[in-house]
Every structure is written in structure tokens, then in C-alpha cells.
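Student: mind looking at a prediction? Sequence and model below.
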Amino acid sequence: MKLAIALAALALPLAAHAETYVRAGAAYEHSSETGFRDLDCSASAPPALFGCAAGADGGLLSAQGGFGSTAAVELGLGRRITPHLRLEGLVTYRPDLDFGGRANFVRTPGEQRVSADMNSLSAMAVIYADLGVYGRLRPFLGLGAGAARNKVSDVRFAFPGLGATASTVIPGGGETNFAWMAAAGVSLPVSSRLTLDVAYRYVDLGDVRTEAGPAVITRTSGVRAIDIAPTYADLVTQGVSASVRWAF
């Protein structure tokens, strides 16, 4: 009897902290500078789009730029596993990471504008460490890992120096990658069940890839298509998220 009472007493603190919660929020993220380049610059069957030579600016042939900024929405389901640790499954959708940049092909006068539409859907397991209570605020750190599905539209290269409609369009693609994130933020309890979270986070979403396939080349002399090998660009974002957490 005494043993049962002792075990029950030990279990009470654990039960008090073993809460389950849902979290919903939004974020604003900005991508780091990046660029499309060949997956294999020496590929020949089909040939690489850029190749291994230097470009007009002296750098490796590529299309340098960025995926801009996007709003993001997220939904999480988590559980407090100790008084200071939370484990969460987090799904985030980033709808408008559209690429804009410049290529550096040689013997190509004028601007070489590059554009594409892109979106990313990620799912991660995240562990949060709550660092204590400071007034009403509760700072925390988070670290997560999982996968991201990055989908890019056809990529368009515009060459106005070669003609008003001169362009090359390569096929888009979808790629599922390992992804990870790190976060730091603060929580503000509103009630016994409702908490507001604000965090800054760094997210590595792997890479964005175009598929091997026909590049459609439009010039003043006409239109033709040639098969080209895949290209890729790294995708990293940083930003601020705000969310509400409801315990039940």
C-alpha cells in the first residue's frame, strides 16, 4: 500500500507537465542569395545547361539571384515530455518563394534576366527547450529536422539584347530533400491553456531542382528545343514566426 502511494506521488508531477497541444501560426521569411547551376557541369548526355567554364563576370557559369521573401503558414501538434522539453510535429507551407536573378552567359549582350515560381512544403520533428520564467515571458530554443518538398515552375531566361522575344525556357521540377531548422523565441501565457509564441528561425530546405528535358530556345530566327541536364539551387530562409498554442 505504501509503495503504491509513493509511486502515485511520483507520477503526479509528470502528469501535470504531460500536456498535449496544437499550434497554428504564420511567418515571414526571406531567402538567402543563391543561384541555379548544373548538377554536373561536365554532363554530355544530355548536355549541361551552363557547363564548367567561366562566365562573362569571371565566375562559374550560373544564374545568380534569390527566391525573395514569402509569407508562410504552419500547423503543429506537440506534447510536453518534461517540465522543460516539448516535442512537436510541424508542417509549414511557403507559397511564394519566386526566383529572380541574372545569368552570366558569354557572348550574350544586354541583361540576362532569370525568373521562376517556386513553393515549398516541409514537415519536421522539432524539440523545444524552455529556458525558465522571466516575469511573464518564457524564452525557448528549438531544433528540428525532417523533409521539404520544393517545386519550381519552368525557369525562363530572357535575353532582350538578342531580340525582344529572345528567351530560353528550361523545365521545372520537384525535389524532396532533408531539411532542418533552428529557432529562438519567447512564449507568453495568456491563460492556463492558451500561449502566444514569437520566434526567429533559420531554415535549410535543401535544394530546388529542375528536371532533365527540353530547353525551348526562342530567337528572332525561330524556335527550337534541345535536351539539357538538371540544374539546382540551394534554398535557405530566415524569418520571424508568430503563433498561438492551445493545450488540452
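Tutor: That came through fine. Numbers count the residues shown, from 1 in each chain.
Student: only C-alpha atoms for contact and neighbour calcs from this point on.
Tutor: Noted.
Student: quote the end-to-end distance of stretch 89-103.
Tutor: 39 Å (Cα to Cα, to the nearest Å).
Student: show me the contact partners of that stretch.
Tutor: 31, 35, 61-78, 111-126, 157 (Cα atoms under 8 Å, 6 or more residues apart in numbering).
Student: the helices in the chain, which residues?
Tutor: Ranges of helices in the chain, per DSSP state H, are 2-17.
Student: just give me the neighbour total for Leu10.
Tutor: 11 (other Cα atoms under 10 Å).
Student: residues in contact with the residue found closest to Ile170 once you drop the neighbours it is linked to in the chain?
Tutor: Closest residue in space to Ile170, ignoring its immediate chain neighbours: Ala215 at 4.5 Å, by Cα to Cα, 6 or more residues apart in numbering. By Cα under 8 Å, 6+ apart, Ala215 lies in contact with Thr168, Val169, Ile170, Pro171, Ala225, Ile226, Asp227, Ile228.
Student: ok, second structure coming up, stack it against the first:
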Amino acid sequence: MRKLLGLSSRSLLIIASVCHGQAEAIEIAEVFRDGECTPYVQANFVGSAANLDSSGFNTPGAFLNSGDDTDSNVGFGGALGLKKEYDSFRVRPEFEVMWRQDSEHVTNSFPGPPEPIIFFYDAKSSDNWSTLANLWLDVPVSEKLWLYGGGGLGAAGTHLTVDDTEVSGEKTVLNFAWQAGGGFILPVGDRCELDLGYRFLDMGSTSVPLDGGTNGNYVADMASHNLMFAVRLYVP
């Protein structure tokens, strides 16, 4: 009988614990479910420092490609999102599309380090675009200022051409891309916000065959540092 009572007591404690845990989970779910949702459209403008880091192998010269170079460009795009508000923060999932100007880079060719470089690759990245699914967390500092941070995952495309006057190649690619960043939000009226932020965008790695692959390859790792200004309009 004592064993039976002991088992029953333990069972009741377990059931109570499970029920308590479920209650907490329900409370948390209710907090998120109670948030107000407002859709928005957004116009983005960026100034970028686009970096290309080169590698790969030049078969005729039997050396490794090397060097990196940074070029500045500008871009524009837009986003569609949803703002969900809670007591002390808000969450914004959004879908973003961006286009950026061409960037031009000069990296090392023959004969390769540590010898003095005689030939250089001229590399050009054109038709640069990206599309990402982002998630941002906004935290208020005051009624007129918010801080935010977050990032996104998606894809980036580019057409890359390289030429050192001896070997050359080109390739159009679609790569996995990701970004992370943060910034400041300034409310302007009830339905408009100004957004000033920073983004780091990684556009992946591209291997360009030189002369169809018979003379090796040129590998470009591409990323950019971006200052972004955006105008966000909430749809009633």
C-alpha cells in the first residue's frame, strides 16, 4: 500500500511538473501571438566597399594567383516585410532584393609572390544582385529612436571576367549569400521610418576557368561592407 501511495505521489508530481511546463510554454506562445502585425514596403540605397580576394592556379606560369582589391560602388533595391510588435521589442521578417553597380579589381598574376609582380589580372564583377530573407530585431531607445540588428540568408549573382593579357576567362554564377548588420531607426510620423545601418554581405566564391580551363582557374571570394539608407512605409 505504501509503495502504491509513493508511486501515486510521484506520478502526481510528474503530472504537475509537465502541466506547469505546458502552462509556461502556452504563456510564452501567447506573448508572441498577441503581437500586432503591420506590413511594410521599403526602398533601400547603399554605398558599398566591394572586396575581391583572389586565388586559383595559373597553369602556363605554374604559380598560384594571389592578392585582393577593394572597389567602391553604389546600389539600390527594396524590401517587403512585416512588423510584429511586443511590449519591449518588435520583430521584422522581410524579403529583400538589391542591385549593385559593377566593381573593378586588380590582383596579382605572373610570376607570383615572393617575386616582383610583372603581370596583373583585371577582374570585373558586373550584373551584381542579391535576394535575401531577413529577420531583424528592433529595440526602442526612446520614442524617436530605435536600435536594431539581425541578418539574412539567400542568393547572390554576378558575371565575373578576368584578363591578364596572357590568359582570360569569364563566368556567370549564382551563389549562396548571407548578411548581418544593424543600425538606427528614426520614426517620422505614424507610418514612415528612416533607417540608417551597416550590412556585411558575403556573396560566396566563384571559380572562373582560364581559356576554357586549359590554363587553370581564377577563384574570387567576394564580400562587401555596406552603408545603407532606407525609407520604410507601413501599410495600414
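Tutor: Yes, it's here. These numbers were taken from a predicted model, which means no experiment stands behind them.
Student: got a TM-score for the two of them?
Tutor: Once superposed, the chains reach a TM-score of 0.75 (TM-score structural alignment, normalised by the length of the second structure), with 200 aligned residues with a Cα RMSD of 2.7 Å.
Student: hmm, back to that, buried among the contacts of stretch 89-103 of the first structure? Make that a ChimeraX selection.
Tutor: Typed into ChimeraX, the next command selects the buried ones out of these (criterion: 16 or more other Cα atoms under 10 Å):
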select :31,35,61,62,63,64,65,66,67,68,69,70,71,72,73,74,75,76,77,78,112,113,114,115,116,117,118,119,120,121,122,123,124,125,126,157
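Student: residue nearest the middle of the first structure, spatially speaking?
Tutor: Central residue of the first structure (Cα atoms, centre = their mean): Leu205, 3.8 Å from the mean position.
Student: spatially nearest residue to the alignment partner in the second structure of it (excluding sequence neighbours)?
Tutor: Aligning on TM-score structural alignment places Leu205 of the first structure opposite Met203 in the second structure. What sits nearest to Met203 of the second structure in space, not counting adjacent residues and going by Cα to Cα, 6+ apart, is Ala177, at 4.7 Å.
Student: and the one you found, how many neighbours?
Tutor: 20.
Student: do you know how far whatever residue of the first structure lines up with it is from Val22 of the first structure?
Tutor: Mapped onto the first structure by TM-score structural alignment, Ala177 of the second structure lines up with Ala179. Distance, Ala179 of the first structure to Val22 of the first structure, by Cα to Cα: 22 Å.
Student: same check, this time on Gly172 of the first structure
Tutor: Distance from Gly172 of the first structure to Val22 of the first structure, by Cα to Cα: 35 Å.
Student: again with Phe248 of the first structure
Tutor: 8 Å.
Student: so for those two, which sits in the more crowded spot?
Tutor: Shown here are Phe248 of the first structure and Val22; by other Cα under 10 Å, Val22 has more neighbours (18 against 11).
Student: that one maps to what in the second structure?
Tutor: In the second structure, Val22 of the first structure lands on Val41 (TM-score structural alignment).
Student: what's the counterpart of Gly100 of the first structure in the second structure?
Tutor: So Gly100 of the first structure corresponds to Val106, using TM-score structural alignment.
Student: which residue ranges of the second structure form strands?
Tutor: 36-58, 63-64, 68-85, 90-100, 103-108, 120-142, 145-163, 168-188, 192-209, 216-234 (DSSP state E).
Student: angle of the first one against strand 103-108?
Tutor: Spelled out, it's strand 36-58 of the second structure. 30 degrees (axes from the mean of the first three to the mean of the last three Cα atoms, to 10 degrees).
Student: so how far is strand 36-58 of the second structure from its chain's centroid?
Tutor: Computed by Cα atoms, centre = their mean, to the nearest Å, the chain-centroid distance of strand 36-58 of the second structure equals 7 Å.
Student: buried residues in that strand, which are they?
Tutor: 39-58.
Student: Asp68 of the second structure - nearest residue in space that isn't next to it in sequence?
Tutor: Asp53 (4.2 Å).
Student: what residue of the first structure matches up with the one you found?
Tutor: Under TM-score structural alignment, Asp53 of the second structure pairs with Thr34 in the first structure.
Student: so its match sits against Thr237, correct?
Tutor: No: Thr34 of the first structure is beyond contact range of Thr237, at 10.8 Å (criterion: Cα atoms under 8 Å).
Student: which ones are touching whatever residue of the second structure lines up with Leu77 of the first structure?
Tutor: Under the alignment (TM-score structural alignment), Leu77 of the first structure maps onto Leu80 of the second structure. Applying Cα under 8 Å, 6+ apart to Leu80 of the second structure gives the contacts Pro39, Tyr40, Val41, Gln42, Glu94, Phe95, Glu96.
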